[in-house]
Structure formats: structure tokens, C-alpha cells
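Asker: Would you be able to build a 3D model of this:
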Amino acid sequence: MKNSLVFTISMLLLACVVFLGIGFQKLTVYENPYSDDEYGLADEEDAVNAYVGGDAYNYMINASQATAYFVLGGFSLLSAIALFILNSVQMITRKNAVEKINDSTIDDV
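Answerer: A predicted model of the protein is given here:
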């Protein structure tokens, strides 16, 4: 494989891991210490993945964002797999073409 292709596949796999990690972080890490206050965030430093005052709304926002990150991670993984398969098919096709050329030149001699 060419170095640029290996680099591209590696970056897509790294992006997959990062996106999946961010998605799981959105689902599992939530802290809103002021959820009982009148739907307002009094101290944003203590809030983690909290955007509005209500817990249910924050869970819906985090679930939507996690889904988007999972889709990005899956797309990155599928792109890396597709590039690997296409490169393998191309290498096999080239190898067969070279063998046919070599066989035809041997028969001509």
C-alpha cells in the first residue's frame, strides 16, 4: 500500500475511535447540580453536559449528540474498511494483469 493510503486509513480509524469516545462520554457523563433551580444554570463550571435547567431536556440533547457522534464514528470505520478493500482489489487486479502480460510474452518467445 502507498504511504498516503496507509496514513488515510490510520486517520479514519483514529477518527472512529475519537468519535465513539466522545459519543460514549455524552451518554455516560452528566452532572447538573442546579437542576432543581428554575430552569437556569447558576454556575456553569459545575455542570457537565448540561445545557438547560431541566434534566430530561439535557438527556435528550446528549442522546441526540451521542447518536451523531456514533454515526460519524461508524462512517469513519466504514470508509477505512472500504479503502482497504478497494486497495486490495486493485493490487490483485494489477498482479493478475502483470501475470497475463508475462505469460503472453513467454508464449511469444
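Asker: From here on, just use CA atoms for contacts and neighbour counts.
Answerer: Fine.
Asker: Around residue 106, how many other residues sit close by?
Answerer: 9 (other C-alpha atoms under 10 Å).
Asker: for it, what are its contacts?
Answerer: If a contact means C-alpha atoms under 8 Å, 6 or more residues apart in numbering, then residue 106 has no contacts.
Asker: Sticking with it, tell me its helix or strand.
Answerer: helix 55-108 (DSSP states H and E).
Asker: same question, residue 7
Answerer: helix 3-28.
Asker: Report the inter-axis angle for that helix versus helix 55-108.
Answerer: Orientation of helix 3-28 against helix 55-108 (axes from the mean of the first three to the mean of the last three C-alpha atoms, to 10 degrees) gives an angle of 160 degrees.
Asker: Which strands or helices does helix 3-28 pack on?
Answerer: Under the contact criterion of 3 or more C-alpha pairs under 8 Å, 6 or more residues apart in numbering; DSSP states H and E, helix 3-28 touches helix 55-108.
Asker: Please compute how far the helix it packs on lies from its chain's middle.
Answerer: Helix 55-108 sits 12 Å away from the centroid of its parent chain (C-alpha atoms, centre = their mean, to the nearest Å).
Asker: Another sequence for comparison is provided below:
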Amino acid sequence: MKIFAQISYGLSGLFVLLGLYKLYAYKNDDYDNLINAYVEGDAWNMLINKGFATSYFLLALVCVVTGTSIFVYEKLNAIHRTLKGEPEPIVEDSSDDVEYN
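Answerer: Now for the predicted structure:
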């Protein structure tokens, strides 16, 4: 499950970069070289890009919370197994099989 947390953190980094791109990359010179321009007015384009950036930042926050929740769940699960007296699972990176001591 640790891989899912790492993927979640990676996605959050991607969403932050996409949000920053929407905020700072803008060009509305002519109709051939438009960057993050949707309508003719600059103010409207900035409002649209601000909405997109906010959405990407919110997705990044959700991914960070999800990844952190997975790490906390794994740690609490390990503590619970220790208190119950169950052996710790040994997980090798090369295979998905779980062995017990």
C-alpha cells in the first residue's frame, strides 16, 4: 500500500505544477499563439485560469491527504498487530508475496 501513497504524492506534485502553469503561463497576442486563452478579454481569461488553478491545487491537497492517510493507516495497523502479538509481515520488493516470521 505504500506504493499507492507514493503515487498519490507524485500526483499531487503534478497537480501543483499544472495549477502554477494555469496561473503564470498566459499569452493572448493573436489567434495563432494562444496560451491559456479562451475568450477575447484578458480579465475573463485570468478568471477562468484562476478557477482552473484553484481546482488543480484542491486536487493536489486531496492527493496529499490521501497519501498521508495511507501512511497513517499502515502505521496504526502495524501497531495493532504488535499489540495483538502477531508477527510483522515481511514484504520483499521483488514479489507481492507476504511471508511471516
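Asker: what's the TM-score here?
Answerer: Taking TM-score structural alignment, normalised by the length of the second structure as the basis, the two superposed chains have a TM-score of 0.82; 86 aligned residues with a C-alpha RMSD of 1.1 Å.
Asker: rewinding a little: now the helix holding residue 7 of the first structure: buried residues?
Answerer: 9, 12, 13, 15, 16, 17, 19, 20, 23, 24, 26, 27 (16 or more other C-alpha atoms under 10 Å).
Asker: Can you tell me what the fourth one aligns to in the second structure?
Answerer: In other words, residue 15 of the first structure. Using TM-score structural alignment, the partner of residue 15 of the first structure in the second structure is residue 11.
Asker: Can you give me the distance of its match to residue 31 of the second structure?
Answerer: To residue 31 of the second structure, residue 11 of the second structure is 32 Å away according to C-alpha to C-alpha, to the nearest Å.
Asker: now residue 59 of the second structure
Answerer: Counting by C-alpha to C-alpha, the gap from residue 59 of the second structure to residue 31 of the second structure is 31 Å.
Asker: quick one, which of those two is more surrounded?
Answerer: A count of neighbours by other C-alpha under 10 Å puts residue 59 above the other of residue 59 of the second structure and residue 31, at 18 against 9.
Asker: For the more buried one, give me its contacts.
Answerer: Per C-alpha under 8 Å, 6+ apart, neighbours of residue 59 of the second structure: 12, 15.
Asker: Please name the nearest non-neighbouring residue to the most centrally placed residue in the second structure.
Answerer: Residue closest to the average C-alpha location in the second structure (C-alpha atoms, centre = their mean): residue 12, at 2.2 Å. Of all residues not flanking residue 12 of the second structure in the chain, residue 60 sits nearest, at 4.0 Å (C-alpha to C-alpha, 6 or more residues apart in numbering).
Asker: Could you give the number of residues near the closest residue to residue 100 of the second structure other than its chain neighbours?
Answerer: With C-alpha to C-alpha, 6+ apart as the criterion, residue 100 of the second structure has its nearest non-adjacent residue at 5.0 Å, and that residue is residue 89. When neighbours are defined as other C-alpha under 10 Å, residue 89 of the second structure has 13 of them.
Asker: What does residue 89 of the second structure correspond to in the first structure?
Answerer: So, by TM-score structural alignment, residue 89 of the second structure is left unmatched.
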